[in-house]
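Undergrad: everything below, folded, please.
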Amino acid sequence: MASQGKYGDWIALAPNSPSTAKLRIFCVAPVGMSGACFHPWASGLPRGVELMPLELPGRGFRMAEKLQASSLNDLAAAALDGIGRPVFEEVPFAIFGHSFGAWLAYELAQQLCARGWQQPLKLYVSANRAPQLHCTGHDPDRVQPELSRLGEESFWDHFERRYGKNPDLQESYIRDFIRPVLQGDFSLLETYVPSSLEKLPVPLCALCAIGDRRCRPEQLSAWHEVAGAGFEERWFQNVWKPEFWSTEHRYIVDNPKSLLAFLSEDLPLLGCPGGADDTGIEGPVVSECAEDSVPESTAPESARRCCIS
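TA: Coordinates of the predicted model:
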């Protein structure tokens, strides 16, 4: 088994990761992706913030491993055990999760609380509905909300209908390798039952790209029901471009500029009554777009309140 060194097998550190950090952000990838999908973020985050992408079994440098967890709850517990309590106590941290990763990030936060471990300064959840809407009956895909049990041909038809036609996933040998990983992740999603729906004692920020069909505005807003220490909602516009094969759902990979601008403003403020100057973290200031710059016909009300262009 390959290892990434000082954080073991659960963290896919970015190249040139800082030797010391004033803040860490643990990042959880979407279905099938390696934690390395976050590596390009490293140059877009403030100095002093260490990027900590989770690497799950079956992808990246853990490609040869099989995902043993039978639920997202078990996977969160295994990740916490593998990373270890000291890592969460060394430096203040936030957690970010996208899509599949949003629910896993939520489980990490709930289980950190249940264990009495250090809590994140903030939880960022992107492009997924709130956990109380976990049943597949709430999935925005009403054509085929369950992909985990489909046969090969049907699976790829519905996968591409939902997410776009990935040019890197067209060769049969690649499909044969990656399909079990994808369907394993989808199984965890489709059978997810939250370990708790108690309000988290940490601030929560729900994020999404305008036009993302995988999360309806009211489903994103519903995260406020599990936010016990403050809630905000952010919508990003103009993240999709005609040259992209994918949809707005992949904005964290294809076009994360607006998201990183927001995080670069927000992360230095966490837990610091005096503002960014109290942290020693240097981050650029990002200006918010005017309310009327978001088309009335496409943006939810919350997007007009806090839109990042």
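
Undergrad: alpha carbons only for contacts and neighbour counts from here, please
TA: Will do.

Undergrad: any buried residues in the longest helix anywhere in the chain, and which?
TA: Across the chain, the helix with the greatest residue count (assigned by DSSP state H) is helix 172-190. Across helix 172-190, burial judged by 16 or more other CA atoms under 10 Å covers 178-190.

Undergrad: number of residues surrounding Met49?
TA: Residue 49: Val, not Met. 24 (other CA atoms under 10 Å).

Undergrad: surely Arg24 is within a strand?
TA: Yes. Under DSSP: H, G, I helix; E, B strand; the rest coil, Arg24 sits within a strand.

Undergrad: all strands of the stretch 201-309 of the chain, in order?
TA: 204-209, 231-236, 307-308 (DSSP state E, counting those that start in this stretch).

Undergrad: mind putting these into a markdown table with mean neighbour count and distance to Pro40?
TA: As requested, the strands of the stretch 201-309 of the chain are arranged in a markdown table below (neighbours: other CA atoms under 10 Å; distance: least, CA to CA, whole Å):
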| stretch | mean neighbour count | distance to Pro40 |
| --- | --- | --- |
| strand 204-209 | 25 | 19 |
| strand 231-236 | 22 | 19 |
| strand 307-308 | 24 | 20 |
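
Undergrad: before we compare anything, build this one as well:
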Amino acid sequence: MTSRQTDDEVHTSMTTGTDSDTWFRRYSTAATPRRRLVVLPHAGGSASFFHPWGRSFGSDTEVLVAKYPGRHERLADPFIHTMDVLADQVTAALLPFADVPMTLFGHSMGASLAYEVVQRLEKRHAVLPAALHVSSREAPHRVLPRELYREEDAALIAELRRLGGTDSALLDDPDVQEFVLPVLRADLTIADTYGPRPDTPVACPVHAWIGDADPSTSAGEMNAWGDVAPRGFRLRVLPGGHFYLVEQHDVVVRELCDQLATVG
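TA: Predicted coordinates:
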């Protein structure tokens, strides 16, 4: 790597559009799938968080969960620090899976990523996803930049506690902090420097999800996703906080199954 290359530039040069095994944990079906569900995790998250979803959608639905660099199997891969580079790489890795209808589900930072990936699939590759599901994140034209990623480690730990989803006792462990904080800071750099973006519509229905006690956003803010959804919009408010989808796992999976059954 030259002194003028960033980690993002190295990633762009090293990762190809066919590198799908690197980018996705794949829960294959016994037969040829009729449809695919692509799951894009939150900032600091990993594919393991969504492992319970892997076999939850029937034998004809293949689930792909994004594996972001810098964690688990990709521990040695350099972090990405911008949404555009991340979206470009995820889009390229998804192209081999465009042979059957594709639904995207993004949680928190993953919602912004899912929207950007859908834009790229539609406009650059003429791939029209079946639906876009966005969870716990403002619409692209409503999300505002933040600078949490620049704060001291204590502020990042405080944010993790505020949002929940991570055992508080684990957050007190220095070994856990040593692993978690660099990952979180890199992902927050992506999330915090994103937006606002133009409210460019997508050519598929949009389903928005939010917990009624989410400290990071609100049902009112999630309603703004309707501005980019001329093909149909639905907002689902469930009990819970930012990680309502853990508490409401059965409800979310059941309703996603119902929606996926209409595809393919």
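
Undergrad: centroid residue for structure 2?
TA: The structure's structure 2 has its C-alpha centroid closest to Gly110; by CA atoms, centre = their mean the separation is 2.1 Å.

Undergrad: how about it, what's its match in structure 1?
TA: Alignment note: Gly110 of structure 2 maps to Gly101 in structure 1; criterion TM-score structural alignment.

Undergrad: a strand runs through Val63 of structure 2, doesn't it?
TA: Yes. Applying three-state DSSP, one finds Val63 of structure 2 inside a strand.

Undergrad: and it, what does it touch?
TA: Arg26, Tyr27, Ser28, Arg36, Leu37, Val38, Val39, Trp53, Gly54, Arg55 (CA atoms under 8 Å, 6 or more residues apart in numbering).

Undergrad: could you do Glu147 of structure 2 as well?
TA: By CA under 8 Å, 6+ apart, the contact set of Glu147 of structure 2 is Asp192, Thr193.

Undergrad: at 7 Å instead, please
TA: Asp192 (CA atoms under 7 Å, 6 or more residues apart in numbering).

Undergrad: which residue in structure 1 aligns with it?
TA: By TM-score structural alignment, Glu147 of structure 2 lines up with Glu146.

Undergrad: give me the three-state assignment for that match.
TA: Note that with three-state DSSP, the state of Glu146 of structure 1 is coil.

Undergrad: quick one on the thing from earlier: how big's the offset between the one helix or strand the residue nearest to the centre of structure 2 maps to and structure 1?
TA: Secondary structure from DSSP states H and E places Gly110 of structure 2 in helix 109-125. Helix 109-125 of structure 2 differs from its equivalent in structure 1 by a mean of 0.9 Å after superposition (mean CA distance after the TM-score superposition for structure 1).

Undergrad: so what secondary structure elements neighbour that helix?
TA: When contacts are defined as 3 or more CA pairs under 7 Å, 6 or more residues apart in numbering; DSSP states H and E, helix 109-125 of structure 2 packs onto helix 83-94, strand 102-107.

Undergrad: among those, which comes closest to Asp214 of structure 2?
TA: strand 102-107 (12.6 Å; CA to CA).

Undergrad: figure out which of the strands of the stretch 201-309 of structure 1 is closest to Lys6 of structure 1.
TA: When the strands of the stretch 201-309 of structure 1 are compared (using CA to CA), the closest one is strand 204-209, at 28.9 Å.

Undergrad: from Leu23 of structure 1, how far out is the closest residue to Leu169 of structure 1 other than its chain neighbours?
TA: Spatial nearest neighbour of Leu169 of structure 1, excluding adjacent residues (CA to CA, 6 or more residues apart in numbering): Arg175 at 6.0 Å. With distances taken as CA to CA, to the nearest Å, Arg175 of structure 1 is found 38 Å from Leu23 of structure 1.

Undergrad: next: Asp176 of structure 1.
TA: 39 Å.
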